[in-house]
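# Here is my input; please provide its structure:
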Amino acid sequence: MSGQRELGDFLQTRRAQLRPEDVGLPDYGDRRRVPGLRREELALLAGVSSSYYTRLEQGQSVGASPEILDAIGRALHLDEAEQRHLHDLAGSARRRAVARRPPAEHVDASIFGLLEAFGDVPALVSGRRGDVLAWNRMGHALFASHIDPAGPMDPDNRPNLPRLIFLDPHTRALYADWPRKARAVVENLRMTAGRHTDDALLTSLVGELAMKSAEFAAMWADHKVSPCDSAVYEMNHPLVGSLVVTQQSMRPPRGEERHIVLGLAEPGSPSQAALRLLSQATAPEVRRERECPVADARSGSPSPGRCRTP
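The predicted structure is shown next:
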């Protein structure tokens, strides 16, 4: 991905969403060749020259100061996440970084211990591009029970959350409001792409999804961004049916681009009961000892002993 092109496309799509009346400009009812504000109108609102803003949008000027970017963001009515994305894109455009293949992501042993400490709370660790780096038993059971639980251990074939959401029918059926979940995934991936325009694997993932999913391509073209910090979803699980789960994202210590995603249900709710049932249904077989009759070697009559049952 080119930082200059991404910056220009982002500015253009945001400008197209604003109407003159949204920013206090008179609308004389004239016919516009393009939707939204004109470049000169946006430049006027931001306090920069029209020629300078045009060069910025066309990728011909990459030296915009933080103050100018803030002014343009205010003129575009950007929210906090969009403003941060604007600065990330401008920084990437200045660096002119060459696409490279980053090293494989991994998690420390302490993170595996943390996942297990969550007990029956579904939890997984997501990497920069949405690869599942690790999960606990319930994280696998809730989010991807149909795939190999050992998948995260293979760096070359790890489950990838954006790929599952858009290309896997089982994951698609898991969400009652799939379009909302899909948009959240795309908007979060857009923010990551703005910070890492030189990540060849991320560029390849975006290209693959755009080629294989028209829905992803349309959502990606909107250039909308939003962090995936916390959201409530209704899920239709194949084992326990409908349940409402808050998917809460948090960064582990020294996590950088990694996130721990938890699946939380309201205490005392039917959804919590469904998670408890899911835990019981997917628990590993426990070998239990019990008293059982054992034949006496001399008499053949049963005598108390211990045997194991699966």
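
# drop to CA atoms for contacts and neighbour counts, all remaining ones
Will do.

# Tell me where the stretch 201-310 of the chain has helices.
214-221, 270-282 (DSSP state H, counting those that start in this stretch).

# of those, which approaches G255 most closely?
Taking Cα to Cα as the measure, those were each checked against G255, and helix 214-221 came out nearest at 26.0 Å.

# Which elements pack onto the closest one?
Using 3 or more Cα pairs under 8 Å, 6 or more residues apart in numbering; DSSP states H and E as the contact criterion, the secondary-structure elements in contact with helix 214-221 are helix 178-195, helix 200-212.

# tell me the most buried of those helices?
Sort the helices and strands packed on helix 214-221 by mean neighbour count, taking mean count of other Cα atoms under 10 Å, and helix 178-195 sits at the top with a mean of 20.

# counting contacts, what elements does it pack onto?
Contact here means 3+ Cα pairs under 8 Å, 6+ apart; on that basis helix 178-195 packs against helix 80-95, helix 161-167, helix 214-221.

# before we move on, the earlier item: for T171, which of the helices and strands packed on helix 214-221 is the nearest?
When these are compared for distance to T171 using Cα to Cα, the nearest one is helix 178-195, at 9.1 Å.

# contact partners of stretch 70-88?
The set of residues external to stretch 70-88 that reach it, using Cα atoms under 8 Å, 6 or more residues apart in numbering, is 7, 10, 14-15, 18, 23, 42-43, 45-47, 66, 69, 191, 194-195, 224-227.

# I have a second one here; can you model it like the first so I can compare?
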Amino acid sequence: MLDAVARALRLDPVERAHLYRLARPWPETEGADGAEPQPRPQRVRPGLRRLLDSTPDVPAYIVGRNTEVLAWNHLAAALITDFAALPPRQRNLARLVFLDEGMRGLYADWRGKAADVAAYLRLDIGRHPDDPRSTALLDELSTASPEFREAWAEHRLKDKTHGRYVYRHPVVGELDLGFETLRLPDDPDQALIAHTVEEGTPSETALRLLASWAREELSVG
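So this is what the prediction gives:
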């Protein structure tokens, strides 16, 4: 029946997978007393953290459920925001993109980025529709951001696989960066996002300058 619905609606592969998840939600961890299932806490393995630190010239970070930023390297922090300086609750891409005014100037196409984040959040929440943290996040964003309400009402779905964004960095100027996403086989709710840059471009020079600046900031700190 689901196949017939997907064909009738002409769903793409991402939308089709989302439909199947809604029909058969992923199981959560059930409490010992038979209470409502509770979401598993997400932890980043030490090896993954070392992997991030071993690529100082590549902005990279790990996103978990509800677009939470779980780990990052210094160049990702220099490119996007100083995650370490934020309270853990604020280390969330959806909150940053829709509620942080600084993000509007960071992305050349902020509305395109915001639409992508909303579409990815909808896809992510579909994997765990009973997570109370998802409900709280949606309520917060819907109350505080008319742009989020508009984007959410479009009901778009988009996985974070690969693509590109143009950044307008306050220190090094414009960077046209691609990104690739690696999803962990043993925890598909965690995705490692690494940025790439074309050789011989002004963006490559700007990224090198940003890496140098990030190292200087780290040594001073």
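
# How alike are these chains, TM-score-wise?
Between these two chains, after superposing, the TM-score reads 0.88 (TM-score structural alignment, normalised by the length of the second structure); 213 aligned residues with a Cα RMSD of 2.3 Å.

# coming back round to it: and the helices and strands packed on helix 178-195 of the first structure as JSON lines, adding mean neighbour count?
Formatted as JSON lines, those follow (neighbours: other Cα atoms under 10 Å):
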{"stretch": "helix 80-95", "mean neighbour count": "20"}
{"stretch": "helix 161-167", "mean neighbour count": "19"}
{"stretch": "helix 214-221", "mean neighbour count": "16"}
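
# so which of those gets nearest Y233 of the first structure?
Y233 of the first structure lies closest, by Cα to Cα, to one member of those: helix 161-167, at 13.6 Å.

# okay, the next helix or strand after that closest one sits on what stretch of the second structure?
Beyond helix 161-167 of the first structure on the C-terminal side, the first helix or strand identified by DSSP states H and E is helix 169-174. Under TM-score structural alignment, the alignment places helix 169-174 of the first structure onto residues 101-106 of the second structure.

# Then stretch 119-130 of the first structure?
When stretch 119-130 of the first structure is compared against the second structure (TM-score structural alignment), it corresponds to residues 56-67.

# Would you mind measuring the gap between the ends of that stretch?
With Cα to Cα, to the nearest Å as the measure, the first residue of stretch 56-67 of the second structure is 23 Å from its last.

# The match of helix 169-174 of the first structure against the first structure, how far on average?
Stretch 101-106 of the second structure: mean distance to aligned residues in the first structure after superposition is 1.1 Å, counting by mean Cα distance after the TM-score superposition for the first structure.

# That stretch: how far from the chain's middle?
For stretch 101-106 of the second structure, the distance between its averaged C-alpha position and the chain's averaged C-alpha position is 16 Å (Cα atoms, centre = their mean, to the nearest Å).

# Name the residues that touch that stretch?
Under the criterion Cα under 8 Å, 6+ apart, external residues in contact with stretch 101-106 of the second structure comprise 80, 96-97, 110, 167-170.

# quick one, which of the helices of the stretch 201-310 of the first structure is nearest to S242 of the first structure?
helix 270-282 (7.7 Å).

# Give the buried residues for that closest one.
Within helix 270-282 of the first structure, the residues that qualify as buried by neighbour count (16 or more other Cα atoms under 10 Å) are 271-275, 278-279.

# got it, and stretch 245-253 of the first structure?
Neighbour-count burial for stretch 245-253 of the first structure, with 16+ other Cα under 10 Å as criterion, is recorded at 245-249.

# average distance between the longest strand along the second structure and the first structure?
Longest strand in the second structure, counting residues (DSSP state E): strand 173-184. Strand 173-184 of the second structure differs from its equivalent in the first structure by a mean of 1.3 Å after superposition (mean Cα distance after the TM-score superposition for the first structure).

# who touches that strand?
Outside strand 173-184 of the second structure, the residues that touch it by Cα under 8 Å, 6+ apart are 160-169, 189-198, 202-204, 206-207.

# what's the counterpart of V232 of the first structure in the second structure?
Under the alignment (TM-score structural alignment), V232 of the first structure maps onto R164 of the second structure.
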